[in-house]
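Peer 1: Sequence and computational prediction follow.
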Amino acid sequence: MTDSAASPAPLRRLGLTGSIGAGKSTVAALLRARGLTVLDADAQARLVTEEPETLEQIEAAFPGTVKGGVLDRPALSAVAFADPARLAGLNAIVHPRVRERMTALEQQAAQAGAQWTVQDIPLLFEGGLEANMDAVLVVDAPLELRVARVMERSPFSREEVLARDARQTPAAEKRQKADFVIENGGTVEDLETQVDAALEALGIG
């Protein structure tokens, strides 16, 4: 006699990414509002860099960036982002721990009955993680608009924003690799329409 209970469908992953200032966080909020579980890699990275073991490794690699048991994020950014080799070293410390946390959260979502999770990962393509996704959604906006958004919310100069943008996969390349591109240069209503269309195409919701 066979078990009549059907096996649960495997959890599927929707990768969410975009260049700096594109508005990825806004799209993530819209996806959450539609009932999707959004796993935020940046949020997990912040938690990872509060762990004593991680801080110890960061201080060893970047002396003077941990003060009183707390990470001096501006100081770390200043040294790590100035040198691709040192940035790679920082990523080697942080990224494996972030992936562990994301995997644990994904398992929790599956146990709660989720069919999809949204993997909100700024460096999705840079990390070669698109291969692990069932679909990828890229948020994009014109460069000057993206620069203006970042300068409004942070102390970065225009040159600093452009330098950070240049270290990422070019927006045009992200668009080519995406399954869906969300254009975030207009109204919130327009953004919602595009998000809903992508979810409908994926059979979500």
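Peer 2: Happy to help now that I have it.
Peer 1: going forward, measure contacts between C-alpha atoms and count neighbours the same way
Peer 2: Will do.
Peer 1: Is G21 in a helix, a strand, or coil?
Peer 2: Following DSSP: H, G, I helix; E, B strand; the rest coil, the label given to G21 is coil.
Peer 1: Enumerate every residue touching it.
Peer 2: G21 sits next to 141, 145-150 when contact means C-alpha atoms under 8 Å, 6 or more residues apart in numbering.
Peer 1: ditto for T37
Peer 2: Contacts for T37 (C-alpha under 8 Å, 6+ apart) come out as 31, 109, 114, 116-118.
Peer 1: returning to that earlier point: buried subset of the contacts of G21?
Peer 2: 141, 146-147, 149-150 (16 or more other C-alpha atoms under 10 Å).
Peer 1: Got another one to weigh against that:
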Amino acid sequence: MIILGLTGSIGMGKSTTARMFAEEGVPVHDSDAAVHRLYAGDAAKGMEELFPGTVIDGVVDRNKLGQRVIGNPEALRKLENYIHPLVRQDADAFVERHRKAGAELVVLDIPLLFETGGTDRVDRIAVVSAPADIQRQRVLARPGMTEEKFAAILAKQVPDEEKRQRADYVIDSGKGLDHARDQVRQIVKELAQL
């Protein structure tokens, strides 16, 4: 079984591209969705111990948590040290389930693949990328996003150019959905031949 790591900086179209892989019949593990599940379940108790007052009715309130960690590097480090291993366990269980089921290819959608040292977990890497002006337009259109937040997020991410250089595949999401979908299909076809 081949494990394809899918990543890309904020606003590059990674989530949309992940759905395209799923539409091609490839099992996809979404790290962001795993965090949401964990925040509403197994991780809530630990989060309340780490950040008292951030759990409401057994679910982590992402806004309250954000107020505690954004702009606070020590708090952010505590959060990441707690949640990243849980997400990794969730992904490992996903991979094992699909390995046992005989899947030939799975995708791990990992936003911070390079930043968290996750490259050792995958056999190939696909980076979703778009021109900087398109990225900026997409991100600033998000509710609650500001120039300052965008700059802070970018500062924490490996630059897009470096991600593209380190990738086995680069999916250009700046040329429309059909173009991206064609690239996804080509990657699936190539990996099926390995």
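Peer 2: Thanks, I have it. As the structure is a prediction and not an experimental result, all values here were calculated from the model.
Peer 1: Just the TM-score for the two chains, thanks.
Peer 2: Here the superposed chains carry a TM-score of 0.91, computed using TM-score structural alignment, normalised by the length of structure 2; 194 aligned residues with a C-alpha RMSD of 1.8 Å.
Peer 1: so where do the helices sit in structure 2?
Peer 2: In structure 2, the helices defined using DSSP state H lie at 14-23, 31-39, 44-50, 62-69, 73-100, 132-140, 147-156, 160-166, 177-192.
Peer 1: Any chance of JSON lines for those helices, columns distance to T119 of structure 2?
Peer 2: JSON lines is the format used below for the helices of structure 2 (distance: least, C-alpha to C-alpha, whole Å):
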{"stretch": "helix 14-23", "distance to T119 of structure 2": "17"}
{"stretch": "helix 31-39", "distance to T119 of structure 2": "14"}
{"stretch": "helix 44-50", "distance to T119 of structure 2": "27"}
{"stretch": "helix 62-69", "distance to T119 of structure 2": "26"}
{"stretch": "helix 73-100", "distance to T119 of structure 2": "12"}
{"stretch": "helix 132-140", "distance to T119 of structure 2": "24"}
{"stretch": "helix 147-156", "distance to T119 of structure 2": "17"}
{"stretch": "helix 160-166", "distance to T119 of structure 2": "10"}
{"stretch": "helix 177-192", "distance to T119 of structure 2": "17"}
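Peer 1: Among the ones you listed, show me which one is buried the most.
Peer 2: helix 14-23 (a mean of 19; mean count of other C-alpha atoms under 10 Å).
Peer 1: what stretch of structure 1 lies opposite it in the alignment?
Peer 2: Here helix 14-23 of structure 2 aligns to structure 1 at residues 24-33, judged by TM-score structural alignment.
Peer 1: The matching stretch vs structure 2, mean deviation?
Peer 2: Its matched residues in structure 2 lie on average 0.9 Å from stretch 24-33 of structure 1 after superposition (mean C-alpha distance after the TM-score superposition for structure 1).
Peer 1: one step back: tell me which of the buried ones among the contacts of G21 of structure 1 is nearest to V195 of structure 1?
Peer 2: For the buried ones among the contacts of G21 of structure 1, the closest approach to V195 of structure 1 (C-alpha to C-alpha) belongs to A141, at 14.7 Å.
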